Structure formats: C-alpha cells, structure tokens
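Sequence plus the predicted model coming up.
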Amino acid sequence: MDRSLTRLAVALVVGAMAPLFDSTIVSVALHSLAHDLHAPVATIQWVSTAYLLAAGVTVPVVGWLQRRVGGKRLWMSALVVFLVGSVLCSLAWSAGALIAARVVQGVGAGAMLPLLTTLLMQAAGGKNLGRLMGVVSLPTALGPILGPVVGGLILGAASWRWLFWVNVPFAVAGLVLAALLVPADGPTSRPRLDVVGLLLLSPAVVALLLGLSGASEGGGFARAAVWGPLAAGLVLLTGFVLWALRRRGAALVDLRLLRHRPLAASATLLFLTGASLYGVMLLLPLSFQELRGTDALGAGLLLVPQGVGALVSRTLAGRLNDRLGPRPVALAGFAVLGLATLPFAFAGPGTGVWWLVLLLLVRGVGLGAVTIPLMAVGFVGLARDEVPHASIITRITMQVGGAVGVAVLAVVLQDALATLPPVEAFQHSFAWAAGLTAVSVLLALLLPGRPRPVAPAAAEAQLEEVGA
C-alpha cells in the first residue's frame, strides 16, 4: 500500500478500535451492573441489546449520509457521538440512564463500522484489497477475543464505569488522526432520502436482531417474544427487497449489486462466518466455566490464543488473496477452521488445557484466513459510488449472521442440556458449529479463483471508472 493509504488506514482503524472493543467488553460486566444499579438481570441485558439495535437502525442510512455530508465529516461526527455516549455511560446513575447512553453509543458505532470499509475501499481504487482488509480486520478480529479479557481485568481492579472511560483515549486519538490524515471531501451529491426504504429496512434489521437476541432464553424460538419480531422482520425485509428492486439506484441500499457474483458470495459466506464466530464465542466461555470450573476472567484468557492466531494469519491471508485469489484462501481457511472446531465435539473436563490452547490458536488462524478474502472479494469490480452499498450489505449480513449463530447454538445447547449430561450437551453443540463451517466450505467454491491479468488499457479504464 502507498503511504497515503497507510496513513488513512491507521487513522480510521485507531478510531474504530473503540466501538469494536466496546461491543464485547461490556459483556462480562452484566452481573456487576445489575448489582450496582439495583436492577434485575433481565433489565440489564438491554445494555447490550439496546446498543445492538441502535447500530442496526443506523447502518442502512450510512451510504445516504456519506453522499450528503461527505465521508470525513460523517466519520468525525460519528466518532464524536460515540465519545459522548461513552462519557454518558460512565456517568449513568440508573439502569435506564445507562441503556439510553448505550443507544447513543450504538448510533455512533453503527455509522462508523460500514464507513470504515467504504472510505478505505474507495481510496484503494480496487488495488491490493486483500492487504488492505488485513489492516481493516485487525480490530474486527481482536475485538470479540480481547474485549472480554480487558473487561475482566478492569472489573478486577476498578469500577464498571472504567469500562467506558477506556473508550475515551481511542476516540480522542481517532479524532486527532482523522483531522490530520483523512482527506477532506465534500458532499458528492444531494440525493433524496429513500424514506419508504428506511422505514422498511431499519425496522426489519431491528426486529430480526431483537427476535434472535431473545432466542437464547428459555423456550427458544417457540416464544412469541422471539417468533413475533422474527416474522415481522422477515415481512419488512421482503417489502424492502420488492421496493428496492423497483427503485433501482435510488433505493436506500441498491440490491441490484447482488447480481454481482463476488458480492453475493461474499455476503452469504460472511453470514455463515458471523454465525460460526459469534456462535462458538457463546459456547467456548460457557464450556470453560461449566465443565472446567474457570471464572469469567479465566475463560476470557483461554480465548486469547484464538485472537493471536487471527492476528498472525491476517497479513499472510491478505497477500495470498491478492496473489492467488479469494477461493483457495477461503477454502483453506474454512478447512482449518472446521478441523480446529471439530475436536471440541469430543472434548471434556479431562482434556488437557494445552491441547485446547493449541486448537484455539489454529482456529484463530482459520478465522483470520477466512475473513480477509470474504471482506475483500465483495468489492472487486465495483464502481466508487457502489462501494457504500456493498459495505452496508456485508455489514448487515455479518451482523445478522452473528445473531443467528448465537441464537441457534443457544437453542441447541438448551435442548441438549434438557436431555443429556452437560459434557455431552456441549459436545453436541460444538458438532453443530462444525457443521456450519462444513457448509461454508462448499459455498466457498462459488468465490472467484486466481485474478486474471488486466491489460494496460483496461486497467487504466478501470481506474478512471473507480476514481470518477
């Protein structure tokens, strides 16, 4: 990558570290929050749920906002919103105040995460996408792994309020770097907001996430609080698809881009990758605590090798993606991921801890190898004005996929615990997780293979189209 692109990537990734760590760092503090704020756990769960839903509402409108106000201004505004929300969270005096502040945080995070990808993809001009995604994926890979560990360390030494003060240095540094290193840009057009599309898509995403988040409670998908929002979300989503196809380029999100095979394959596989990543991240700490007797911090520390594996493999995966194409890299990554997940379907309390650490390290290598080509391939061959739509599509599919993975594996585990001993119940659930990865291996065959050499005249025409 050239120096200007590297500087842009550093500025954006530093700012993005705050929301990506924050989304997982709070998960270990729910019981402490319930005790200190004198609220039931069912109420405190909304500290996480409200954040997730607020981000889901915001993501679909990011492309329109970027065209209206410009990328740099939107990025810095979203970072300020997230910073204000973090300070408000740390000062919360009740559960209701904390939940409201988390909504503010979620709005800022929902704008930042797809915009991070959009700004970098537009600046790259279609070149070295694999290496670039290696940089972008750093906070994405480490957030779910290190967030609970950092949260546990903070809770062991200080008040839960410091969980939110940790965001402040990242946000301030991100603002300074963005002001200095992100190129100034103005509005690219003055498009009208697709109000009907917004009223269909944002509530659809919220309803789906809300329904899926409740599936982990007793009763699973049979509860009206689960299937009701899911049904409403599917109806709204169907309505949006029909509306967007009629509106074509004027739609809130241009779904015609899914005719582009690389983007369609990327979105599908990111859905399954999100399900595998977040679903297994539900099972792993629970199994460590229930079967091995570790505390929350100990379970979080056991997950560190997975983050290390993802960190180690992401740079190599980016280079191989640019040289060999996404198909072989993704196939190898999914194979490694599946092979490293399957042994957990046979593990128990007597399994050696170093064997588990090795498996998690290898599993992290697979996750890093998978994420890079899937995130990069969706943008291959797209024009500059199509990139924001692709960013929104990939962000929503991975977010909903993660919620589906957590919901499905939670229900599988609940049903297994009702009829099987705990060890066998967790083994059964990990077998399901390995099955999700096996499906991904087959679908990875749809990804493009080795990139074809581009003639000089054609390459010049492509660059002119991307830079237009």
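Received, thanks.

can we go C-alpha only for contacts and neighbour counts from here?
Noted.

who touches stretch 205-224?
The contact list for stretch 205-224, computed with CA atoms under 8 Å, 6 or more residues apart in numbering, reads 49, 52-54, 56-57, 225-230, 232-234, 237, 396, 400, 403-404, 406-408, 410-411, 414.

Restricted to helices, list the residues you listed.
Using DSSP state H, 49, 52-54, 56-57, 225-230, 232-234, 237, 396, 400, 403-404, 406-408, 410-411, 414 are the members of these that sit in helices.

Any chance of a ChimeraX selection covering the buried ones in the residues you listed?
Per 16 or more other CA atoms under 10 Å, the buried members of the ones in helices among the contacts of stretch 205-224 correspond to this ChimeraX selection:
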select :49,52,53,54,56,57,225,226,227,228,229,230,232,233,237,396,400,403,404,406,407,408,410,411,414
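
If you drop the residues flanking it in sequence, what lies closest to T188?
Closest residue to T188 apart from its sequence neighbours, by CA to CA, 6 or more residues apart in numbering: R67 at 5.1 Å.

ditto for A123
Using CA to CA, 6+ apart, the closest residue to A123 is L5 (6.8 Å).

Got another one to weigh against that:
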Amino acid sequence: MTTQAIPRSRAQVIALVLVLGGVLTGLDMTIVNVALKHLATEFGAPLATVGWVVTGYTLALAAVIPVTAWAVGRFGARRVYLTAVGVFLLGSVLAGAAWDIGSLIGFRVLQGLGGGMIMPVSMTILARAAAPGELGRAMSTMGLGVLIGPLSGPVLGGWLVDEVSWRWMFFLNLPIGAAVVLLALRLFPPDDALTQRRLDLPGLLMLSPGLALVLYGVTVGGEHGDFTAWTLLAIVTGLALVAGFLVRAKVIRDPLIDLGLFRDRVFAAGVGTLALYASGYFGSMFLMPLYFQLARGESATGAGLLIIPAALGSGLIMQVAGRLVDRFPPGLIVLTGISVGVTGMLAFAAQLAVDGPYWGLLIAVTLIGVGGGGTMMPTMTAATRTLPPERTAAGSAVLGLVSALASATGTAVLSVVLTANLAASAPGAAIQQTYLLVAGLVACALLPALMLPRRQP
C-alpha cells in the first residue's frame, strides 16, 4: 500500500469500502448462532456436532491471523485483502450449498481462513491511507462493520431461518463481497515495494495450532458447561505451544509476530484494554439475547430485535468518538467509554431478577452499546497511530488477534459460569449473577486504559 498522501475524501471512501468488508466477517460471527437448532433438525445431527459450524469458523479465523503481517509484507496489503475476500466468498458459496453437516463445517473453516485476514489487513490499509490527524475519523467509519455486524447477525439470521432459508445466511455474502472486490480494485492504491522476509514456519506451526487448541478447549468447555480432562489438556497443550513461540520469537531475527511492539507503552496499554473490554463486551452480547429468550419468552428474532439499540448506540457514538480522538487525548475518551459501558451493564443486571420494564432494559442496552463504540475503536486508533508505517501491519495483526481471542474466550468462559448459575437459580437471577461478573471484567479494563495518553501531544 502506498505511503503517499491520499486526499481526505478518498481515505473516507476507502474506509466505507472497508466497512462492507467488516460487515461480511462481523455478520458471520453471529448470524449462524440462532440457526443451530434448525440445522440440527435439517441434517439430523446432534446439537453438539452442529455447534462446530460456529466453533470451526472461530478456530480458523484466529489461527490465520498470525500470518497476516508476513503476508502483507510479502505480497502487499491490496493483494492480500482481495485474496482474503475471495476465499471468504468461496467458502460462503460452498457453505450455502452444503449437503451434510460435515461439508458445512468444512466450508465454514474455509470461510474463517479468509475472514480472519480481512480485519487486520483493513486496519493496515486504513492506517496507511489516512492522514495522521484523520486516523480516528477513518477508523470510526470502518468500525461500523466490526460492531454492528455481530449485533445485527442474530436479527438477520433469525428472519432468514424463519422466512426464507438457512442457506441464504451464506449466499447473502455474495452481493456484498462482489461490491467490496469491485470497489477495492478501483479505489485502493497500489502496493509499495514488497519485502523478501522469510516466513517463520516453525513459529507458525507453534502459534496457530496453539491458539486453535486454546480456543477449542475454552469453546467446547463453554458449550458443555464443564471443562473435562480433554478440554483442559487441549488448553494446556495450546498454552505450551504459544509459550514456546514466545520464547523463540525473542531470539530469532524475523518472528511471525513482532514482540518489540509491546515496548511501545501506548500499544501495550491498548492491547490490554482491548483484551479485557472485548471479552466482557462480546460476552454480554451472548448473554443478552439469552435473557430475553429464557426469562421473557421472546423468539430468536424478537430477542435479536431487542438488542438493536446496542448496535445503534455503538454505531452513532463511534462516529463521535472517532472524531474526538483526533482532537483530544485518547485516554480520556476510552476511560469515559469504559465507564459508560460498565454503567449500562450494571443497570441491565439490576433489572434482570425482577423482570424490569422493557423501557428500562432498552436504556441499559443502549448504554452498553455506547460504551462499546466509545471504547474499542478509539483504543485501536490510539494503539496504532504512533507506530511507524513498516510496523502498522504487525500491530494491526496483533490487535485483530487479541480481539478475536478475547471475544471467543470471554463468551466461552461466561457460558460455563451461566450453566453453573442456571443449575442453582431461575434464568433471570442466573443471568444477573453472570452479568455482574461481566461488569467486573469490563471495569478491569480501566487499569490499562489509565496508561493511554491523557494529554494531547
């Protein structure tokens, strides 16, 4: 991607194209969740097996992210982005045409391999295209797809399953993806001279399987509400592989992930803030529709509609926060966003055991969305904008990896906690207890956020 100055209007158009790409992967993280029971009936498969339609996608998505920075340097951000979207669309077509549960799971893995690269490469493209004083504005625009996609997935998925066909959950990606490819070919600047850095293959063979094993363990444990010996073995083995990668990365010349990034105080603080907040935020998005279904008797579509205020709140405030982060210290904006998010979660939890009025619940849902929009994208902007151009791809890959791992791990762990609470309490009270844990987890993000700049340079 060229590092020459790009007109402000052109950078905003590029950001809008990247929004469409973010919608692709964002939707597919959650759109299938409401269809699992239907797919089990359709294919005559146990629900535990059908769960791998989601788990396989998540594992593939996380496993491919570590190779992104190397691929961008070797082949160019524009080429890698177009290839990733192409692989994702191929997986979408095949998933929509799946003939049994095994083929559907396999094609979802293919989708994840393409989708895992889209977000970090998007951040790299945008960081290089935007002027230094406009990065927050451009990132806030691109972030619409990242936050709104996952929140809209349950609504759209429920409607497609109920009124059209489950296959259209995947075929829907085709017109969006085709528009992304055509616009990217026309608008994205050509790539700069490419590096000849060799791929750290031993590191890749440790890190990607290690991450996949950790995610497998926490996800399966979350699905069953218990961590068996096998899931614990997977987690321990995965952590050992990741630890081996980290030890090796400190002594070789060109590691798969540049650990030197963490010497940057702002980048390290951004990663810590994002990890804690994303795990709680996306975990809360998992709990919210469950409450409306289990405790209030809403349908899948109805529960999805009731969390739309969170999507609207996050999308609107993200536009404001993105502009503010270019003019004011990001630390102040992020601390405010976290505080609003925690307030919303506590307000939501306070009403669960007593079946609070819907208007009160929706106000709390909106505050949760506002907190997410005012925290995550400003944090990513603050973490990446001080990096030199040659390290932008590596920084974006780390942030994308942290976000994917945190959301998957937070959701899985909260599933285990919720299962235990449901065994001892009514649904409303059980989800309330779990939500209090979520609020505490998100509040912990205040600690690393205190290290983000609170004075404008």
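Now that the structure is in, tell me what you want to look at. This one's a predicted model, so the numbers in the text were calculated from it and none came from an experiment.

Would you pull the TM-score for this pair?
These two chains, once laid on top of each other, score a TM-score of 0.95 by TM-score structural alignment, normalised by the length of the second structure; 450 aligned residues with a CA RMSD of 1.4 Å.

Secondary structure element holding the residue nearest to T188 of the first structure?
If you go by DSSP states H and E, R67 of the first structure is part of helix 62-69.

what span of the second structure lines up against that helix?
Helix 62-69 of the first structure lines up with residues 68-75 of the second structure when matched by TM-score structural alignment.

Residues in contact with the matching stretch: which ones?
Residues outside stretch 68-75 of the second structure that contact it (CA under 8 Å, 6+ apart): 77, 80, 117, 120-121, 194-197, 199, 256-257, 393-394, 397.

now the residues you listed: which count as buried?
The buried subset of these (16+ other CA under 10 Å) comprises 77, 80, 117, 120-121, 256-257, 393-394, 397.

Can you tell me which of the residues you listed is nearest L174 of the second structure?
M117 (17.9 Å; CA to CA).

The closest one matches what in the first structure?
Under TM-score structural alignment, M117 of the second structure pairs with A111 in the first structure.

Verify the contact between its match and G56 for me.
No. The pair A111 of the first structure and G56 fails to qualify as a contact (CA atoms under 8 Å) at a distance of 9.5 Å.

For the equivalent of L163 of the first structure over in the second structure, list the residues it contacts.
Taking TM-score structural alignment, L163 of the first structure has M169 as its aligned residue in the second structure. Shown here is M169 of the second structure, whose contacts under the criterion CA under 8 Å, 6+ apart are 31-32, 96, 157, 160.

I figured L409 of the first structure was touching W432, is that so?
Yes. L409 of the first structure is within contact range of W432, at 7.4 Å (criterion: CA under 8 Å).

between the two, who's got more neighbours?
L409 (26 against 22; other CA atoms under 10 Å).

Map A321 of the second structure across to the first structure for me.
Using TM-score structural alignment, A321 of the second structure lines up with A317 in the first structure.

repeat for G51 of the second structure
Per TM-score structural alignment, G51 of the second structure is aligned with Q45.

is it true that the match of A321 of the second structure touches G130?
Yes. The pair A317 of the first structure and G130 qualifies as a contact (CA under 8 Å) at a distance of 7.3 Å.

shared neighbours of these two, anything?
Common neighbours of A317 of the first structure and G130 (CA under 8 Å, 6+ apart) are 372-373.

Determine the three-state secondary structure at the match of L163 of the first structure.
At M169 of the second structure the chain is in helix, as set by DSSP: H, G, I helix; E, B strand; the rest coil.

returning to that earlier point: ranking the contacts of M169 of the second structure by neighbours, who comes first?
G157 (28 neighbours).

Okay, and it sits in which element?
G157 of the second structure belongs to helix 135-163 when assigned by DSSP H and E.

how much does that helix stray from the first structure?
After superposition onto the first structure, helix 135-163 of the second structure sits on average 1.0 Å from its aligned residues (mean CA distance after the TM-score superposition for the first structure).

Same check on stretch 107-127 of the second structure?
Stretch 107-127 of the second structure, aligned to the first structure and superposed, deviates on average by 0.9 Å (mean CA distance after the TM-score superposition for the first structure).

Return the distance of that stretch from the chain's centre.
Chain-centre distance of stretch 107-127 of the second structure: 11 Å, with CA atoms, centre = their mean, to the nearest Å.

what's the answer for stretch 269-281 of the second structure, then?
11 Å.

now swap in stretch 362-381 of the first structure and tell me
Offset of stretch 362-381 of the first structure from its chain centre (CA atoms, centre = their mean): 13 Å.

And for stretch 409-417 of the second structure?
Worked out by CA atoms, centre = their mean, stretch 409-417 of the second structure lies 15 Å from the chain centre.

what stretch of the first structure does that stretch fall on?
Going by TM-score structural alignment: stretch 409-417 of the second structure matches residues 404-412.

From Y277 of the second structure, how far off is the match of L163 of the first structure?
As for M169 of the second structure, its distance to Y277 of the second structure is 29 Å (criterion: CA to CA, to the nearest Å).

ok, now A63 of the second structure?
Applying CA to CA, the value for A63 of the second structure to Y277 of the second structure is 21 Å.

Now do the contacts for V387 of the first structure.
By CA under 8 Å, 6+ apart, the contact set of V387 of the first structure is 118, 121-122, 379.

show me the contacts for the equivalent of G152 of the first structure over in the second structure.
Under the alignment (TM-score structural alignment), G152 of the first structure maps onto G158 of the second structure. Contact partners of G158 of the second structure, counting by CA under 8 Å, 6+ apart, are 31, 34-35, 300-301, 304.

among these, which are in helices?
Using DSSP H, the members of these that fall within helices are 300-301, 304.

quick revisit: and the two most separated of the contacts of G158 of the second structure?
Largest separation among the contacts of G158 of the second structure by CA to CA: A35 and G304, giving 12.5 Å.

who's more crowded, the two?
Just comparing A35 of the second structure and G304: by other CA under 10 Å the higher neighbour count belongs to G304, 25 against 21.
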